[in-house]
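S.K.: what follows is a protein structure lacking sequence information:
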């Protein structure tokens, strides 16, 4: 193994695994820290469910993943975070990044969540989604990690005990040597990137650095440092029954839900109904089984509805109710012969993958920027694990079709 990735959620893990696979490396994605060694791949991606875990737990899981990857021979570690840098003032990005830097003895750590293909760019230290600052993009309404500041320097400095500095776009445009010359001896460095070419330049500048942090775009230029050349991941179609499970409340997902509902049966589940026992995994499964086409089950409510549910039940209870329901439903559907499952939302995806005991995933071709098809290793079950804001409005239908080879 040459390159190791620690991802703080499951959709992010699939996202960066696709980037590395398309750049020509063989990649395996693991659900949690594996029990056994793996030496037959160029890159390993360890998917954790640590983005919103207690800080101490997130650190412990991430350091354990780092130790395993280094034990497999990884020469460089990426701490993969969301391209919207989701993190509260208490963490978990800063504390985990500090712990990894300490474990690896890292000096400067390049930090860049830019993903230009999906509209995420970093300019003058500010994170933009499309043409608006992060805190005006809808992320300010995120139910678990609301992002109210677009300045990554302030966001990270509030969480880290290391100094946070910045390398601006003109330096990046001057080339990899200019970036290397601008790196400090120690600390975290926010590096601007507004184009894929910027990320490739950053990748070249990162040659030999033990640790980086960013979205999936941070990996665009890294495989070439290890001699890899671009290639297309292999895929064998899965044609068994399909379903869409949406636990994301992002603007993009709500639009995707609205579009898919026009042509497919849809069932909305709410926290109130789950807590009251009016909706159970079995009632949802029974409803799905009688549908003649791939249906949608969703809890993708508007921000005001989410806030009301959190106020009534508590944010942890509300989130756990939704995640547990979808996890139980997914497990029952696989037992019933379903082989294509589209999941929207990072936390929901993590719950589903855990419930299916999907210890390793094989990475297939892309459905949309940052979203590959994946297959549970050793089983004929295909998944599409989508971060909330990713994908076009027709993503659900496209994912189901592509998994079937259509």
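M.R.: That came through, no problem. Quick caveat: nothing in here was measured; it's all calculated off a predicted structure.

S.K.: going by C-alpha atoms from here, please, whenever you check contacts or count neighbours.
M.R.: OK.

S.K.: quick check: residue 263 vs residue 343, distance?
M.R.: Distance of residue 263 to residue 343, computed by Cα to Cα, to the nearest Å: 18 Å.

S.K.: the stretch 101-250 of the chain: helices as residue ranges?
M.R.: 152-157, 169-173, 176-182, 196-205 (DSSP state H, counting those that start in this stretch).

S.K.: would you turn those into JSON lines with distance to residue 144?
M.R.: Below are the helices of the stretch 101-250 of the chain laid out as JSON lines (distance: least, Cα to Cα, whole Å):
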{"stretch": "helix 152-157", "distance to residue 144": "16"}
{"stretch": "helix 169-173", "distance to residue 144": "31"}
{"stretch": "helix 176-182", "distance to residue 144": "34"}
{"stretch": "helix 196-205", "distance to residue 144": "29"}
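
S.K.: quick one: secondary structure of residue 285?
M.R.: Three-state call for residue 285 (DSSP: H, G, I helix; E, B strand; the rest coil): helix.

S.K.: next one: residue 379
M.R.: Following three-state DSSP, residue 379 is assigned to coil.

S.K.: mind listing what the spatially closest residue to residue 224 that is not a sequence neighbour touches?
M.R.: Nearest non-adjacent residue to residue 224, counting by Cα to Cα, 6 or more residues apart in numbering: residue 23, 7.6 Å away. With contact taken as Cα atoms under 8 Å, 6 or more residues apart in numbering, residue 23 is in contact with 220, 223, 224, 228, 229, 230, 231.

S.K.: from the residues you listed, list the buried ones, please.
M.R.: The neighbour-count test (16 or more other Cα atoms under 10 Å) marks 220, 223, 224, 228 as buried among those.

S.K.: wait, which of those is closest to residue 295?
M.R.: Each of the buried ones among the contacts of residue 23 was checked against residue 295 using Cα to Cα; the closest is residue 220, at 35.1 Å.

S.K.: roughly how far apart are that closest one and residue 16?
M.R.: Taking Cα to Cα, one finds residue 220 at 9 Å from residue 16.

S.K.: what does residue 378 give?
M.R.: Residue 378 is 22 Å from residue 16, by Cα to Cα.

S.K.: and here's the other structure:
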């Protein structure tokens, strides 16, 4: 039985950077947004916000485990009173033929008895657009963009209907840009035709904010919606009419004293440029998974280096590397072990740094962000000011002290992001 709370929209994100991304964009509306790390262990209480986001770390988990996590999150959100669920995944549709986008969406749809599932990963503000079912990154087809070389989810096709089809059991159809630009009647007609054909899974185009608004107008009452953060950001105007932008709690950021540490595990093209830009200012250490695999010597050397840095140095520790170097490490160690070595090391570094006075963490990469946040023992985050589109400062308390976390998806932000993040917090 649902509780009577203020909660109307419950969001489930497949990684931690995606969770802060969607929470930040939803908070632009002025609606109170809660952000929880993992499925809450405690029962629902009076602290539930009007919108709740649950951050999972399931993008690259086995399908069964990802589905189980998402179902648990959905159960908690529905118990808390959520009237609608939103399954949030990356705007570059990061997945494989097995999942996890489709299987989780289908499981949630079954739990909600939803007849239709709409998929819209587009994020025009960040250069992610979908045109007649094909996904583009800054005007380049997904399969020709740097995402084709992603170490965990290499994207070798841009056609979203083809990417989704092997992940789901129901039919897949397209709500294309021509219908969206044709107005409400055209959108309704297209959706009706797909429904008549028994198409349950509907991929939706969007190349501009107006397309997202048109789509939201048509489907905002669906029990389940899925996509990127930009589509979700159009829902508050319908769920909370009249409340949009009447206040902005994100500007009320606490003062966080202590050192700053930049941690980068992402190997995306933009993160590599950000690392190179920041590295030129000094105080940087590159993690080598091959060296880490040889024993504890490299880790001890790294911690000694970190402890020797001046308190105000804001050093960077990074595993970001070119595709060739990533491939060599994966061939030698295996993709899973190489990734785990980097994640566990960066997580250990974060925990060590916290014990030694670091309170501000700038983290690049979804898997890295998940590992670091868990290592810091954080269970809830408060959304602060945006550094770049989809990347806010977030805040938590641990042992009576404030922690600031900027969790950045690999390709978000510009070359100067790591420095800009520190300027925003001053």
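M.R.: Thanks, I have the structure now. Fair warning: this is a prediction, and the values are worked out from it, not measured in the lab.

S.K.: how much space between the counterpart of residue 220 of the first structure in the second structure and residue 361 of the second structure?
M.R.: Matched by TM-score structural alignment, residue 220 of the first structure corresponds to residue 233 in the second structure. Residue 233 of the second structure sits 26 Å away from residue 361 of the second structure, going by Cα to Cα.

S.K.: so where is stretch 323-336 of the second structure in the first structure?
M.R.: Going by TM-score structural alignment: stretch 323-336 of the second structure matches residues 303-316.

S.K.: give the buried residues for that stretch.
M.R.: Buried residues in stretch 303-316 of the first structure (16+ other Cα under 10 Å): 303, 306, 307, 309, 310, 315.

S.K.: so stretch 278-285 of the second structure matches what in the first structure?
M.R.: Counting by TM-score structural alignment, stretch 278-285 of the second structure sits on residues 260-267 of the first structure.

S.K.: for the first structure, longest helix please?
M.R.: Counting by DSSP state H, the longest helix found in the first structure is helix 315-335.

S.K.: how about residue 91 of the first structure, what does it touch?
M.R.: Residue 91 of the first structure makes contact with 55, 159 under the criterion Cα under 8 Å, 6+ apart.

S.K.: which residue in the second structure aligns with it?
M.R.: Correspondence of residue 91 of the first structure to the second structure, assessed by TM-score structural alignment: residue 99.

S.K.: and what of residue 402 of the first structure?
M.R.: So residue 402 of the first structure corresponds to residue 424, using TM-score structural alignment.

S.K.: ok, that match - contacts?
M.R.: Residues near residue 424 of the second structure by Cα under 8 Å, 6+ apart: 385, 387.

S.K.: helix or strand: which one has it?
M.R.: Secondary structure assignment for residue 424 of the second structure, by DSSP states H and E: helix 417-425.

S.K.: can you give me the strands in the stretch 101-250 of the second structure?
M.R.: Secondary structure of the stretch 101-250 of the second structure by DSSP state E, counting those that start in this stretch: the strands cover 117-120, 128-131, 134-137, 140-141, 171-175, 199-204, 224-227.

S.K.: any chance of CSV for the ones you listed, columns distance to residue 412 of the second structure and mean neighbour count?
M.R.: Shown next, in CSV, are the strands of the stretch 101-250 of the second structure (distance: least, Cα to Cα, whole Å; neighbours: other Cα atoms under 10 Å):
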stretch, distance to residue 412 of the second structure, mean neighbour count
strand 117-120, 18, 26
strand 128-131, 11, 24
strand 134-137, 12, 24
strand 140-141, 16, 18
strand 171-175, 27, 22
strand 199-204, 22, 23
strand 224-227, 17, 25
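
S.K.: make TSV from those and add distance to residue 258 of the second structure to it.
M.R.: Converted to TSV, the strands of the stretch 101-250 of the second structure look like this (distance: least, Cα to Cα, whole Å):
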stretch	distance to residue 258 of the second structure
strand 117-120	40
strand 128-131	36
strand 134-137	37
strand 140-141	41
strand 171-175	50
strand 199-204	45
strand 224-227	37
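
S.K.: between those strands, which one is closest to residue 75 of the second structure.
M.R.: Here strand 224-227 is closest among the strands of the stretch 101-250 of the second structure (Cα to Cα), at 13.5 Å.

S.K.: report the mean deviation for that closest one after fitting onto the first structure.
M.R.: Strand 224-227 of the second structure, aligned to the first structure and superposed, deviates on average by 0.8 Å (mean Cα distance after the TM-score superposition for the first structure).

S.K.: what packs against that strand?
M.R.: When contacts are defined as 3 or more Cα pairs under 8 Å, 6 or more residues apart in numbering; DSSP states H and E, strand 224-227 of the second structure sits against strand 84-88, helix 101-112, strand 117-120.

S.K.: closest one to residue 54 of the second structure among these?
M.R.: Within those, the stretch nearest residue 54 of the second structure is strand 84-88; the backing value is 10.0 Å (Cα to Cα).

S.K.: any buried residues in the helix holding residue 424 of the second structure, and which?
M.R.: Buried residues in helix 417-425 of the second structure, counting neighbours by 16+ other Cα under 10 Å, are found at 417, 418, 419, 421, 422, 425.

S.K.: is it true that the second one touches residue 278?
M.R.: By that I understand residue 418 of the second structure. Yes - using Cα atoms under 8 Å, residue 418 of the second structure is in contact with residue 278, at 6.7 Å.

S.K.: can you give the contact residues for stretch 84-96 of the second structure?
M.R.: Outside stretch 84-96 of the second structure, the residues that touch it by Cα under 8 Å, 6+ apart are 8-15, 18-19, 22, 59-60, 74, 101, 105, 121-123, 128, 135, 137, 142, 147, 153-155, 163, 221-229, 232.

S.K.: just stretch 201-221 of the second structure next, same as before
M.R.: Against stretch 201-221 of the second structure from outside (Cα under 8 Å, 6+ apart): 84, 116-120, 122, 124-125, 128-133, 160-161, 170-177, 180-181, 183-184, 187-188, 230-231, 234-235, 238.

S.K.: please apply the same query to stretch 246-258 of the first structure.
M.R.: 138-139, 142, 296-303, 322-323, 326, 342-348, 387-396.

S.K.: just the ones in helices from the residues you listed, please.
M.R.: 303, 322, 323, 326, 346, 347, 348, 395, 396.

S.K.: just put the residues you listed in TSV and tack on distance to residue 241 of the first structure.
M.R.: Output for those, formatted as TSV (distance: Cα to Cα, whole Å):
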residue	distance to residue 241 of the first structure
303	32
322	23
323	22
326	17
346	23
347	24
348	20
395	17
396	14
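
S.K.: good, wrapping up.
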